[in-house]
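>>> need a structure here:
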Amino acid sequence: MLKTLINAFKIKDIKNRIFFTFFILVVVRLGAQLPIPGVSRDVFTAWFESQTSGAFDFFDAMTGGSFTQFSIFALNITPYITSSIIMQLMTIAIPKLEEMQKDGEDGRKKIREYTRYVTIALALIEGFAMGFGLYRSGSLMHNSALDIVMVTAALVAGSCLVMWMGEQITDKGVGNGISIILLINIISTIPNDFKVLYDKFMSGKNVVKAGLAGIIILAVILFIVIFVIYLQDGERRIPVQYSKKVVGRKLVGGSTSSIPLKVNTAGVIPIIFASSIMSLPGMIVGFLGKTPGGIPGHILATLNSSNWCRISQPVYSIGLLIYIVLVVFFAYFYTSITFNPLEVADNMKKQGGFIPGIRPGKPTSDYLNKILSNIIFIGAIGLIIVAIIPIFCAGVFGVNVSFGGTSLIIIVGVVLETLKQIESLMLVRHYKGFLND
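Next comes the predicted model:
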């Protein structure tokens, strides 16, 4: 990895792309500190700390602390991520969008345009909800309708600006812009997380106990990182043989290829979906400022991840079982809408390809379905292991950190993908140099 970066800085074009990406990220982090006029940060921070929903912690990590700061980038890239997922689902459900997706670069540009419109709509809804919530709590300067409009406009403008900067990174920088911004947001919260771990396990202890605690913490983090790397890079290669055929007077074909099926086919999406569904009731109640008691209160406590794995309240860990079921379900669901074994089998048949020992057509599709089902289950178990470790630590030891589980999957995935793109840019550069010579 270090060697790739060193070599990249030797090539002027790639070096300029890296510096451009760095400049945009600096602007993003500066924007995360700019407050929205007319809103008291202290009041909003106090409200945030009074909430116990794990969703707000993850949401704040995705925004790089912009949410708790209630800056103009408080919504950050979350509306864009949500709109991208919605558009991906709609592409499967709506035939016209599916055709557009297959219509080459022009179709994909149109879908990206629709994604921007959905992003603005979601930002308007979320911005108004937050502005109205602050109005109800009396946290705005004049507590008037104009203040609500001002807060909504600032949040929408901030979200659109971050979306635009992400697209600029994609076009003129390195990596996927939105993913890079998400990465730097999560990384920005890590120093504070290490401080939390230090205060909890090392501060005030003697040298031996503090050192042992530090070694254990580093070992757990290292294990999770290595595990996530294997989970992200792991794949099952299905061999494909192409039959020979006569074209004109030549005999072509007969090559061997493979279909790479990733172990973690759905990425971090199952965890995001499951976490969103589990935390949505708590978020709604938090914004409304109501704390229900009785059975509704116990249901909300069961859905709240901060109550799981607590020895004093084991009944609330039922929510963890529901969470695991949802992760497995969404792993299968998301993969089923993004990978179509029947379509792959038909394309292979048209091109004269076949899997050795498997007849073309439906038998190939059934074989891919069987292999895919096993791989999805293994990937889902891997996701659950990564997600449960920080939940277990929070429940048993009372330590809440944002870089565990989902965040590490995002960090590792984005870093690996960005390095691959840098390597591909270097490869293209060498090819161009060879042709120019």
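
>>> alpha carbons only for contacts and neighbour counts from here, please
OK.

>>> so how far is residue 25 from the residue located most distally from the centre of the chain?
Ranking residues of the chain by C-alpha distance from their mean position (Cα atoms, centre = their mean) puts residue 249 at the top, at 51.5 Å. Noted for residue 249: a distance of 57 Å to residue 25, by Cα to Cα, to the nearest Å.

>>> one more to put side by side:
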Amino acid sequence: MPLGGQKGLGELWARLKFLFLAIVVYRLGTHIPVPGIDPEQVAQLFNQNQGTILGMFNMFSGGALERMSILALGIMPYISASIIMQMMSSVTPSLEALKKEGESGRRKISQYTRYLTVALATVQAFVMVAGMSGQGMAYAGMPVFSFYLIAVTSLVTGSVFMMWLGEQVTERGIGNGISMLIFAGIVAGLPSAVGQAFESARQGDLHVLMLLALLFAAVAIVWFVVRMERGQRRITIQYARRQAAGRMGQGPAQTSHLPLKINMAGVIPVIFASSILLFPASIAQWFGNASEGKAAEILQEVALMIGPGQPLNFVIFAVLIVAFCFIYTAMMYNPKEVADNLKRGGAYIPGIRPGEQSAKYIDNVLTRLTVVGSVYIAAVALLPQFLMVSANVPFYLGGTSLLIVVVVVMDFMSQVQSHLMSHQYDSVMKKANLQSYGRGR
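The predicted structure follows:
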């Protein structure tokens, strides 16, 4: 193997080792408990609040929330801050101008995102500690002020560490660091879930044919997600013919494509819809159990109606996913800006006038794609829940988790292939240069 190829593979191996080390550090951190918390009380709380927003956050944190570790907040404050900054960059003129300044503007926005992450983590940690203190999860005899100070500081520090670790993985590892940490947290519980399924089949609680059908359904859903995530609508783009240098004629027209993904919004709509739907159910259940009287009965009834597995839950969840797909796509992709960029670059869509007509055409295509993409995301998000409710089968990966896992794996594999191809290209170029040098002598 050429020296350049060995060096390239060494760099790829170093990045993979750093990614593996970061995941090991993250998984070790999920087992370090917050000082002053009674783990038995925490386990009892999660048993009482199954199917609420706690379950989703616990999934994303890799079980750290259930163990109430210093990484219990996980990466969610950073994700929330990033989404808020993305939305504000689309509606705030100063941030929108800052985003167009290039690398310096992106660094400034990243700095604002970190500050917002610390603020959100502090608020969430304080609310979490207050809830734990109110339900008697702190050890008896520990001063209230000391408990609040130690617990809030531990949770905020853990969240900031997760943010820093994710950025380090992005810079020195493979793939997006935040996505890789979420992926590691979700997959961490997969072996135990598979073991429980096989144990249920061995004891006769789950039929073997049902287990095989469940495996087939999981493979089919993954295949469907991969096909849809790779799906694109390519709009043909042509560049105006230019005068050929030193000739009377014109040069040939260049043809390119404007790719539009079927799922432009990614998994953000599912995360938003899950949070908005589960949060009222959780609040209603908590306050309903804590209070008495007519109000408590109404809250418990509301929690039951919109809880997981209920028909109203499916309807509201689907409507929220479709709505957020259109909202997020409209905020992140501006057809008018794309059309103006094409016009400035001397490009046009065949048969469509540049400018406003091109913007309308791109917007119509994007709207049709968003309809298909929103239906696809809603179907993938609801199908695992439908299987669990209708057939009473254990499906560990929910729709949101399944989408995240498949998309992250696809991105990881594509980046590994890009590294391998770039290193092979470098080695070929070096070999070609050496041969040219030898012929020149």
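
>>> Spit out the contact partners of the residue farthest from the centre of the first structure.
Under the criterion of Cα atoms under 8 Å, 6 or more residues apart in numbering, the contact list for residue 249 of the first structure is empty.

>>> Would you mind measuring from residue 162 of the second structure to residue 201 of the second structure?
Spatial separation of residue 162 of the second structure from residue 201 of the second structure under the definition Cα to Cα is 38 Å.

>>> Looking at these two, which is more packed in?
Here residue 162 of the second structure and residue 201 are set side by side on neighbour count (other Cα atoms under 10 Å), and the busier one is residue 162, at 24 against 16.

>>> what about the more buried one, helix or strand, and which?
For residue 162 of the second structure, the enclosing helix or strand under DSSP states H and E is helix 144-172.

>>> compared with the first structure, how much does that helix deviate?
On superposition with the first structure, the mean distance recorded for helix 144-172 of the second structure (mean Cα distance after the TM-score superposition for the first structure) is 0.8 Å.

>>> Next SSE downstream of that helix?
Moving toward the C-terminus from helix 144-172 of the second structure, the first helix or strand encountered (DSSP H and E) is helix 177-188.

>>> Quick one: the strands in the stretch 151-300 of the first structure, in order.
235-242, 244-247, 250-253, 256-262 (DSSP state E, counting those that start in this stretch).

>>> what's the spacing between the equivalent of residue 260 of the first structure over in the second structure and residue 35 of the second structure?
Under the alignment defined by TM-score structural alignment, residue 260 of the first structure is paired with residue 259 of the second structure. As defined by Cα to Cα, residue 259 of the second structure lies at a distance of 51 Å from residue 35 of the second structure.

>>> Comparing those two, which shows the higher neighbour count?
Just comparing residue 259 of the second structure and residue 35: by other Cα under 10 Å the higher neighbour count belongs to residue 35, 15 against 12.

>>> residues contacting the more buried one?
Under the criterion of Cα under 8 Å, 6+ apart, the contact partners of residue 35 of the second structure comprise 147, 150, 151.

>>> for residue 75 of the second structure, same thing?
Applying Cα under 8 Å, 6+ apart, one finds that residue 75 of the second structure lies in contact with 61, 159, 162, 163, 178, 182.

>>> residue contacts, the nearest residue to residue 412 of the second structure once chain neighbours are set aside?
In space, residue 412 of the second structure comes closest to residue 175 once its chain neighbours are excluded; the distance is 5.3 Å by Cα to Cα, 6 or more residues apart in numbering. Residues in contact with residue 175 of the second structure (Cα under 8 Å, 6+ apart) are 169, 408, 411, 412, 415.

>>> tell me the contacts of the first one?
It refers to residue 169 of the second structure. Shown here is residue 169 of the second structure, whose contacts under the criterion Cα under 8 Å, 6+ apart are 18, 19, 22, 175, 176, 177.

>>> can you tell me which residue in the first structure aligns to it?
Mapped onto the first structure by TM-score structural alignment, residue 169 of the second structure lines up with residue 169.
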